[in-house]
Each structure stands twice: as structure tokens, then as C-alpha cells.
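Asks: got a structure for you, letters missing:
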């Protein structure tokens, strides 16, 4: 199947996946007495083409996440005509910051003060304001995790990182982000994240974002107060099949 027929088939598949996802989110919200409009979906399009981003946009998705700058930068440029909010959700090295600040509206993985300072410097250089989430390491004993090498600040250091973000003109403290540890109880992990998020909000009331939950654990994240879900597989299919 090629050409327009393949495009229609792909669009239909993504639309069906989105409908199923929205049903899951609605059920999870109902179970804990939350409103559906309290939870936003970030479509993580890592390894998927810009054509999928356009399909998602046609379905009403406006928040798009990427893990790697080398893929994200050209994809964001290709989709520059769309009214999208780009989220950088992967581990971020300082040598990639110059590129990332040119397209990312939100950086989810700020986990050290040096990175905050570099983001501030580069954001000011291009005249942009970036919302920053402090990534919290919920599994400090682990050397690797879902997104590759485990990142995230120790929960005891999160406020210091938030302070470093706040000190930089061009940056705003948006909230927190975390990945549930492999093999652990996501409900317990996200419960700890909720406690850290409350500490950050107490100091920075505008920092209301809790980025937590992916395709496999979104229910636990919603139950613990997640405001943003980072969804890839449940929307776009198995990545292994896509890249293999």
C-alpha cells in the first residue's frame, strides 16, 4: 500500500489509537474524581515522520514531544507552518542547548544548575522564553532507565535546580517531570513525585505542570496528579516495528 491510500490508512490508525487513548484517560480521571481537561497529551513522535505530526495536528493534538535534538530540529522546521507547542523530553547535554532553544517551548529535563544557566544564556541570545520542568530522579540506584541513561535531580536538590531556573532571564519554572522506575510500582513513584511537585509549587506558585505517565502507566500518573502525559506507543504504534 503506497501513496494516498497508505496515508489514509495511517491517519485512520492514529485516529483510532487517539480515541482509545482518550477513553483510557477519561476512565482514569473518573476513577479519581478529576476532570479530563486537567490532563494534556503530549504526542512523543520520536522515530516517526513529520507526516505523523501533521496527522496528529489534524486530530487536534497541539503538543508534540521529542527526545533527540538531531531528529527534533529538522522535524520542527518541517512542521513550522503548524501551530504546535514543542516539548523536549529527553536527556539534554549542554552542547545541544543552542539548537534546542530555537524550537522547544518547554524543556522537561532540566536536572542540574549548569544546564539551567546554559539554557538561560542561549534563550536570551535568540530572544525566546522557555518553560523549564525540573526532572526528578525517582530511581537514584538505577544507572539506566526508560529514556536511556537515567537523568534527573535528586529529590533533595530539586528546589536548588528550580531556583537556578528562576534566576535566569528567559526561563520560567514550569513544574516537574519524572519517569517511573523500571520494575517498580509506578503509583508509589508518582506519589513521591507529587510530594516534590507540591514543594516546588509552594515556592513557585506558577509551577503547576506535573509531566508524568507514558503509554503503560498513565492511569497511575493521573491518580497522582499528572497534568501532562508523554504518549508515544499508544498513539503511534510500536517503535521497534517502526525503526526495524
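Replies: Done, it's in. Quick caveat: nothing in here was measured; it's all calculated off a predicted structure.
Asks: going forward, measure contacts between C-alpha atoms and count neighbours the same way
Replies: Fine.
Asks: nearest spatial neighbour of residue 233, skipping sequence neighbours?
Replies: residue 215 (6.2 Å; Cα to Cα, 6 or more residues apart in numbering).
Asks: That neighbour belongs to a helix?
Replies: No: counting by DSSP: H, G, I helix; E, B strand; the rest coil, residue 215 falls outside a helix, being coil.
Asks: Would you confirm that it contacts residue 231?
Replies: Yes: counting by Cα atoms under 8 Å, residue 231 is a contact partner of residue 215 at 5.4 Å.
Asks: between those two, who's got more neighbours?
Replies: Per other Cα atoms under 10 Å, whichever of residue 215 and residue 231 has more neighbours is residue 231, with 21 against 14.
Asks: before we move on, the earlier item: could you list which residues are in contact with the residue nearest to residue 233?
Replies: 230, 231, 232, 233, 234 (Cα atoms under 8 Å, 6 or more residues apart in numbering).
Asks: Tell me where the longest helix sits in the chain.
Replies: helix 3-32 (DSSP state H).
Asks: now, which of the contacts of residue 215 sits nearest residue 18?
Replies: Ranked by distance to residue 18 (Cα to Cα), the contacts of residue 215 are led by residue 234 at 7.8 Å.
Asks: Give the burial count for residue 123, as a bare number.
Replies: Neighbours around residue 123, by other Cα under 10 Å: 22.
Asks: and the helix or strand where it lies, what does it pack onto?
Replies: Residue 123 is located in helix 113-126, with elements delineated by DSSP states H and E. Under the contact criterion of 3 or more Cα pairs under 8 Å, 6 or more residues apart in numbering; DSSP states H and E, helix 113-126 touches helix 97-100, helix 158-166, strand 171-177.
Asks: and the comparison structure, right after this:
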């Protein structure tokens, strides 16, 4: 089987899973965007997926984003940055990413706004919400990142008021070993409160290869798929 065959098969399976989850939830598959997370995979895979109709690609490391995005400038894809982001690397990310999923502090909002304004590139920002309270053990050490739910309104307001930034909605990662359904229920409540104040902030980025069904059932508009789409990640030296 060629790599293209493998990606074609995986993409078909992923789209079927999304469609089935949407049907079960009474939603249209058109409401859910698949974001292909190509971390550690080569640019050739990005090109192959784009050729198969994938329009959204995500990276979680600034160095990979800045290496791949310029080489893929001829592709009609939207670039998403989904990893933890240091403020000092905000400018580099803004140069290439259309969406930043991991906004979790006011200082990052300031850095992103400055970069977006300087570069003339408006960036859609999602507030990363911590779902650690839904994990199996103590909150400390869950390692998923994000702002506490009660702090979302203030951070969202900062994004909404920042020049060059567009408040898009929320993002979260289900806690390791926790109940993804309960965690995404909590995220859905946070998202609903945010939309009551900012009606245009209607994105919910939630669900990965192992829990996309639970996320879609609870309103996810974007699912981030890596392993299910691209397979086991290469071991980097």
C-alpha cells in the first residue's frame, strides 16, 4: 500500500466516524471541520491530504509551522496552531497561522495582537479551557494546559478588544484518564456562556482521535485528528 493509499483510507474512515457521530447527535457533518494535525509528519503528507480535500491543517510546534507553511503557500489550506505558545514566538506563529487555538493568558493576547497588527494579518483566537477538574486525580499535574473556566470571560474580553485579533470561541483537551463526555459537557457550558456575550465566538475545538464522538455529541465544530489520519508518529532523532 502506498502512502497515498494509506492516507486515503484513513481519511475516508475519519470522515465516516465524523458523519456517524453527527447523525447520532442530530447534526449535519457539514457543521464539523476536520483539522489534520501533521506534527512530525512531512510536507508531502500535507500536500497529499490537501489533494484529497483536506482544507485545514494544524501544527503544535512553532518550528514545524514556520518550516512547512511557506513551502505549502500554493495550497488552499487554513493553518491552525494548536500547541502551547510562548509569547516570544507569537510573531513567528502569526506570520503563518490563521487560527491560534491555545490562547491561555493575557500576556499572550498582547503579544499576538502586536504581531497581528504589525504584520497586517488578522488572527482568529480560541480560548483554551482547562478541563482538569474532570480528570481522575488531583488537578495538579494533568498537563493539558488552559485557563480555568471562571477566567474565560475576562480573557475572552481581552481578545475581543485586542487590535488584529478575532475571538473565535474555545478549545480544550479532555483530561487523561478522565470521562471525556463529562469534560466536554463542561466545555459546552463554558462555550454557551461565551456565546451569550460574544455571539460570533461559536467555534468549539474539541475531540481528537480517541474521543471525537464524545466531542461532536456535545457540539464540537472542529476536531483535531493526528494518529487516526496519519498513523503512528515518526520517532525523531
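Replies: Alright, I've got the coordinates. Since the model is a prediction, treat every value here as computed from it, not as a measurement.
Asks: Overlay the chains and give the TM-score.
Replies: Once superposed, the chains reach a TM-score of 0.95 (TM-score structural alignment, normalised by the length of structure 2), with 232 aligned residues with a Cα RMSD of 1.2 Å.
Asks: mean offset of the helix holding residue 123 of structure 1 relative to structure 2 (after superposition)
Replies: Following superposition, helix 113-126 of structure 1 is found to deviate from structure 2 by 0.7 Å on average (mean Cα distance after the TM-score superposition for structure 1).
Asks: returning to what we had before: which SSE is immediately downstream of the longest helix of structure 1?
Replies: Going down the chain from helix 3-32 of structure 1, the next helix or strand is strand 40-44, by DSSP H and E.
Asks: So which bits of that next one are buried?
Replies: Going by neighbour count (16 or more other Cα atoms under 10 Å), the buried part of strand 40-44 of structure 1 is 40, 41, 42, 43, 44.
Asks: Ok, stretch 207-218 of structure 2 next?
Replies: 207, 208, 211, 212, 213, 214, 215, 216, 217, 218.
Asks: Which of these fall within helices?
Replies: Counting by DSSP H, the part of these found in helices is 212, 213, 214, 215, 216, 217.
Asks: Where in structure 2 does stretch 20-29 of structure 1 align, residue-wise?
Replies: Aligned using TM-score structural alignment, stretch 20-29 of structure 1 spans residues 13-22 in structure 2.
Asks: Then stretch 48-68 of structure 1?
Replies: Taken onto structure 2 by TM-score structural alignment, stretch 48-68 of structure 1 occupies residues 41-61 there.
Asks: one step back: for the following helix or strand past the helix holding residue 123 of structure 1, which outside residues touch it?
Replies: Moving toward the C-terminus from helix 113-126 of structure 1, the next helix or strand (DSSP H and E) is strand 130-135. Outside strand 130-135 of structure 1, the residues that touch it by Cα under 8 Å, 6+ apart are 101, 104-111, 123, 151-153, 158, 161-162, 165, 170-178, 209.
Asks: again, only using 6 Å
Replies: 105-111, 152, 171-178 (Cα atoms under 6 Å, 6 or more residues apart in numbering).
Asks: can you check stretch 75-93 of structure 2 too?
Replies: Contacts of stretch 75-93 of structure 2 (Cα under 6 Å, 6+ apart): 55-60, 97-102, 108, 111-112, 115.
Asks: Now restrict those to buried residues only.
Replies: Buried members of the contacts of stretch 75-93 of structure 2, counted by 16+ other Cα under 10 Å: 55-60, 97-102, 108, 111-112, 115.
Asks: Just the buried residues of stretch 72-89 of structure 2, please?
Replies: 77, 78, 79, 80, 81, 82, 83, 84, 85, 87.
Asks: And the last one, what's its match in structure 1?
Replies: With TM-score structural alignment as the criterion, residue 87 of structure 2 lines up with residue 94 in structure 1.
Asks: do the same with the first one
Replies: Applying TM-score structural alignment, one finds that residue 77 of structure 2 aligns to residue 84 in structure 1.
Asks: helix or strand for residue 201 of structure 2, which one?
Replies: Applying DSSP H and E, one finds residue 201 of structure 2 in no helix or strand.
Asks: so it touches residue 171, yeah?
Replies: No: Residue 201 of structure 2 lies out of contact with residue 171 (Cα atoms under 6 Å); the separation is 11.3 Å.
Asks: who has more neighbours, those two?
Replies: residue 171 (27 against 22).
Asks: what sits against that one?
Replies: Contacts were defined as Cα under 6 Å, 6+ apart; by that measure residue 171 of structure 2 touches 126, 127, 128, 204, 205, 206.
Asks: burial measure for the third one, as a count.
Replies: By the criterion of other Cα under 10 Å, residue 128 of structure 2 has 28 neighbours.
Asks: Any figure for the gap between residue 72 of structure 2 and residue 42 of structure 2?
Replies: Distance of residue 72 of structure 2 to residue 42 of structure 2, computed by Cα to Cα, to the nearest Å: 11 Å.
Asks: cool, residue 182 of structure 2 as well?
Replies: 35 Å.
Asks: of those two, who's got more company?
Replies: Taking neighbours as other Cα under 10 Å, residue 182 of structure 2 and residue 42 compare with residue 182 leading, 17 against 12.
Asks: Trace the more buried one over to structure 1, please.
Replies: By TM-score structural alignment, residue 182 of structure 2 lines up with residue 188.
Asks: hang on, the earlier thing: quick check, nearest of the buried residues of strand 40-44 of structure 1 to residue 33 of structure 1?
Replies: The closest of the buried residues of strand 40-44 of structure 1 to residue 33 of structure 1 turns out to be residue 40 (Cα to Cα; 16.2 Å).
Asks: That closest one against residue 228, yeah?
Replies: Yes: Residue 40 of structure 1 lies in contact with residue 228 (Cα under 6 Å); the separation is 4.7 Å.
Asks: buried set for the match of stretch 20-29 of structure 1?
Replies: Here stretch 13-22 of structure 2 shows 14, 15, 18, 19, 20, 21, 22 as buried, counting by 16+ other Cα under 10 Å.
Asks: cool, and stretch 143-153 of structure 1?
Replies: Buried residues in stretch 143-153 of structure 1 (16+ other Cα under 10 Å): 150, 151, 152, 153.
Asks: Dump those into CSV; add secondary structure and distance to residue 3 of structure 1 as well.
Replies: Below are the buried residues of stretch 143-153 of structure 1 laid out as CSV (DSSP: H, G, I helix; E, B strand; the rest coil; distance: Cα to Cα, whole Å):
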residue, secondary structure, distance to residue 3 of structure 1
150, coil, 40
151, coil, 41
152, coil, 43
153, strand, 46
